[in-house]
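**Q** My questions concern the predicted model and sequence given below.
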Amino acid sequence: MSLTLLAAAATQAPQPIYWVELGLRNGIDLGFFTLRYYSLAYLAGIILGYWHLGRMIKGPGAPMAQRHADDLFFYCTIGIILGGRLGYATFYTGGSSDIPSLWLHPAELVKLWHGGMSFHGGLIGVLLALAWVSWRNRLDFLRVADYIAVCVPFGMLFGRLANFVNGELWGRVVSGPLPWAMVFPDAGPLPRHPSQLYEAGLEGLAMIVVMLVLFWKTRARHRPGLLVGVFTAGIASARFTVEFFREPDEQLQHFAQATGLSMGQWLTMPLILLGLVLVARALARPVVPTRRPIEIT
């Protein structure tokens, strides 16, 4: 190819989008305090999920009453925050990472404004909250988990959009022309995948559509474990896929290179298997009659 053709091809190549030119900010400056969009995203996801859960339990055969939903709202919020932070300290600091273990610096664990939340840790926190509320109120844990699973993708959507607004957790450097490639601040001059938007689309929007259709348009809610199984396998598969485009956490670059997969991908594989087992188990059993939750006074 001649130099003229090469020059013409270079001029026709799509120019990357510069994140700094989008006019995005990471929060609302109140003067004495900056209200972070990431915090607002968590709040919006929890409130929307709570509202939708309230609609769901009004239908026939719901496994819980409104007061149980109120308890879940409280304990799941604690589980998300504590589980997410402790999960980050466990999976993403210390060991082969370049960040000292947060377990050795307990004071740092409470500094949420410094960032660092683990999806898998938050998931464990939510499961513990579900187990506690279900046990205390004699509720069917699996059916309660089914209802909660329908609401979780709302928070995933808002959270990933907040990551994009913050200009954090960017993707890998693109290997070819990509019209939506972006140059993020603090990520060098090379265009990258906006993987936050990929996650928002797959873990958030796509899972919202799938879960709402299954709940409102099918009898999936009457097969214990089916909804939570679809959610677990679906969101883990989405995360596994997006990790191919997402830049591994800086402190775990060596881990990803040594193992061939990122920490996020290793952590999602057991979830995919668990989700498939739950789906197979639910489909192998007949639809069960529902009963009203036991009210403890």
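**A** Arrived safely. If you're wondering where the values come from, they're calculated on a predicted model, not measured in any experiment.
**Q** Please make it C-alpha for all contacts and neighbour counts, starting now.
**A** Will do.
**Q** Quick one: the helices in this protein, in order.
**A** 3-12, 37-56, 66-91, 106-109, 119-137, 141-166, 195-199, 207-217, 226-242, 253-259, 263-284 (DSSP state H).
**Q** Can you lay out those helices as JSON lines showing mean neighbour count and distance to residue 172?
**A** Output for the helices of the chain, formatted as JSON lines (neighbours: other CA atoms under 10 Å; distance: least, CA to CA, whole Å):
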{"stretch": "helix 3-12", "mean neighbour count": "10", "distance to residue 172": "22"}
{"stretch": "helix 37-56", "mean neighbour count": "18", "distance to residue 172": "22"}
{"stretch": "helix 66-91", "mean neighbour count": "20", "distance to residue 172": "21"}
{"stretch": "helix 106-109", "mean neighbour count": "13", "distance to residue 172": "28"}
{"stretch": "helix 119-137", "mean neighbour count": "19", "distance to residue 172": "20"}
{"stretch": "helix 141-166", "mean neighbour count": "23", "distance to residue 172": "14"}
{"stretch": "helix 195-199", "mean neighbour count": "23", "distance to residue 172": "8"}
{"stretch": "helix 207-217", "mean neighbour count": "17", "distance to residue 172": "24"}
{"stretch": "helix 226-242", "mean neighbour count": "23", "distance to residue 172": "10"}
{"stretch": "helix 253-259", "mean neighbour count": "14", "distance to residue 172": "12"}
{"stretch": "helix 263-284", "mean neighbour count": "17", "distance to residue 172": "15"}
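**Q** do you know which of these lies nearest residue 18?
**A** helix 141-166 (12.5 Å; CA to CA).
**Q** Presented hereafter is structure B, for comparison with structure A:
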Amino acid sequence: MLPFPNIDPVALAIGPLVIRWYALAYLGGVGLGALYGRFLLARKSLWANNAPPFAPDDMFDFAFWAVLGIVIGGRIGYVLFYNLPYYMGNPLEAFALWDGGMSYHGGMIGICLAVLIFTRSKGGNLLSSLDLLGTAATIGIFLGRIANFINAELYGAPTSLPWGVIFPTDPMQVPRHPSQLYEAALEGLLLFLVIRYVTHIAYGLRRPGLVAGIFAIGYSLSRIGVEFVRLPDVQLGYLYGGWLTMGMVLSLPLLLAGIGMVLFAMRKNHGR
């Protein structure tokens, strides 16, 4: 087994001010994603008809809308998908963001809606805007999953593999799959490299919807695969026969949407 790195989840504490690695992962993902997105927007030759969805200087306004979508959508998604009976009995606690509880799929819905509203106000191509989001989202996913590992949360099932990790928050204290690192590697690093190839070598941004579709497919397949070794939320457990999880269920519509977007983008003629 691998020893768990003794990293304090609190990155910095100054008196009553406490800054956690998880919060820094969110901020870092948005900041680095915005910088990368601005770089792509500035390269007009990457886009269909040399027309990115909006100007590079609008990228940080775009990032602000994205943060709102992530936070609001992620919280609503967690309440609806993962713990609705509890919050129906305790409705005010749905607003207690400081107690944790965010849904990735809810955050994705929220950020897509925010991005579409922002792009519409700029008169840009909505599919190209989703493509831009797909290029940058992998950065935030990678940092977020690393923060999950530091927090010793969302770990996997017991394993006898040599890279099993004993997490300090595990009451059984047995080696487990470091499923957070699996997701960081697949949904974050590997998917970033695939999309970077598509955008810079294959000029995929010239086909609006293609990059967003590839992101949706790559994320969904990675998430579904890791869910086989990742423990489900304790309040939900396994669904329908003891192997299906809510993460799998929520990833299936995303997978179908991604396939549809790729087919649409490949069949439609786009300007060069």
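**A** In hand now; what should we look at? Since the structure is predicted, the reported quantities are computational estimates derived from the model, not experimental observations.
**Q** Any idea which of the helices of structure 1 gets closest to residue 180 of structure 1?
**A** When those are compared (using CA to CA), the closest one is helix 195-199, at 10.6 Å.
**Q** in structure 2, what residues pair with stretch 71-79 of structure 1?
**A** The alignment of stretch 71-79 of structure 1 onto structure 2 (TM-score structural alignment) spans residues 61-69.
**Q** what's the average distance of that stretch to structure 1?
**A** Its aligned residues in structure 1 lie a mean 1.0 Å from stretch 61-69 of structure 2 after superposition (mean CA distance after the TM-score superposition for structure 1).
**Q** quick one on the thing from earlier: got JSON lines for the helices of structure 1, with distance to residue 181 of structure 1 too?
**A** Below are those laid out as JSON lines (distance: least, CA to CA, whole Å):
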{"stretch": "helix 3-12", "distance to residue 181 of structure 1": "15"}
{"stretch": "helix 37-56", "distance to residue 181 of structure 1": "23"}
{"stretch": "helix 66-91", "distance to residue 181 of structure 1": "28"}
{"stretch": "helix 106-109", "distance to residue 181 of structure 1": "34"}
{"stretch": "helix 119-137", "distance to residue 181 of structure 1": "25"}
{"stretch": "helix 141-166", "distance to residue 181 of structure 1": "13"}
{"stretch": "helix 195-199", "distance to residue 181 of structure 1": "10"}
{"stretch": "helix 207-217", "distance to residue 181 of structure 1": "24"}
{"stretch": "helix 226-242", "distance to residue 181 of structure 1": "15"}
{"stretch": "helix 253-259", "distance to residue 181 of structure 1": "22"}
{"stretch": "helix 263-284", "distance to residue 181 of structure 1": "22"}
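**Q** follow-up on the earlier one: which outside residues touch the match of stretch 71-79 of structure 1?
**A** 30-31, 34, 107-115, 118 (CA atoms under 8 Å, 6 or more residues apart in numbering).
**Q** Next: stretch 168-182 of structure 2.
**A** For stretch 168-182 of structure 2, using CA under 8 Å, 6+ apart, the contacting residues are 1, 4, 145-146, 148-149, 152-160, 163-167, 226, 229-230.
**Q** Quick one: end-to-end distance for it.
**A** One end of stretch 168-182 of structure 2 to the other measures 19 Å (CA to CA, to the nearest Å).
**Q** which residue in structure 1 lines up with residue 138 of structure 2?
**A** Checking with TM-score structural alignment, residue 138 of structure 2 has residue 153 as its match.
**Q** excluding its backbone neighbours, what's nearest that match?
**A** residue 204 (4.9 Å; CA to CA, 6 or more residues apart in numbering).
**Q** Please apply the same query to residue 147 of structure 2.
**A** residue 22 (5.1 Å).
**Q** Also residue 236 of structure 1?
**A** residue 268 (5.1 Å).
**Q** OK, contacts around that neighbour?
**A** Counting by CA under 8 Å, 6+ apart, residue 268 of structure 1 has contacts 236, 237, 239, 240.
**Q** hang on, the earlier thing: was I right about the match of residue 138 of structure 2 contacting residue 205?
**A** Yes: applying CA atoms under 8 Å as the test, residue 153 of structure 1 and residue 205 come out as touching, 7.3 Å apart.
**Q** The residue nearest to residue 147 of structure 2 contacts residue 141, correct?
**A** No: contact criterion CA under 8 Å: residue 22 of structure 2 and residue 141 do not qualify, at 11.5 Å.
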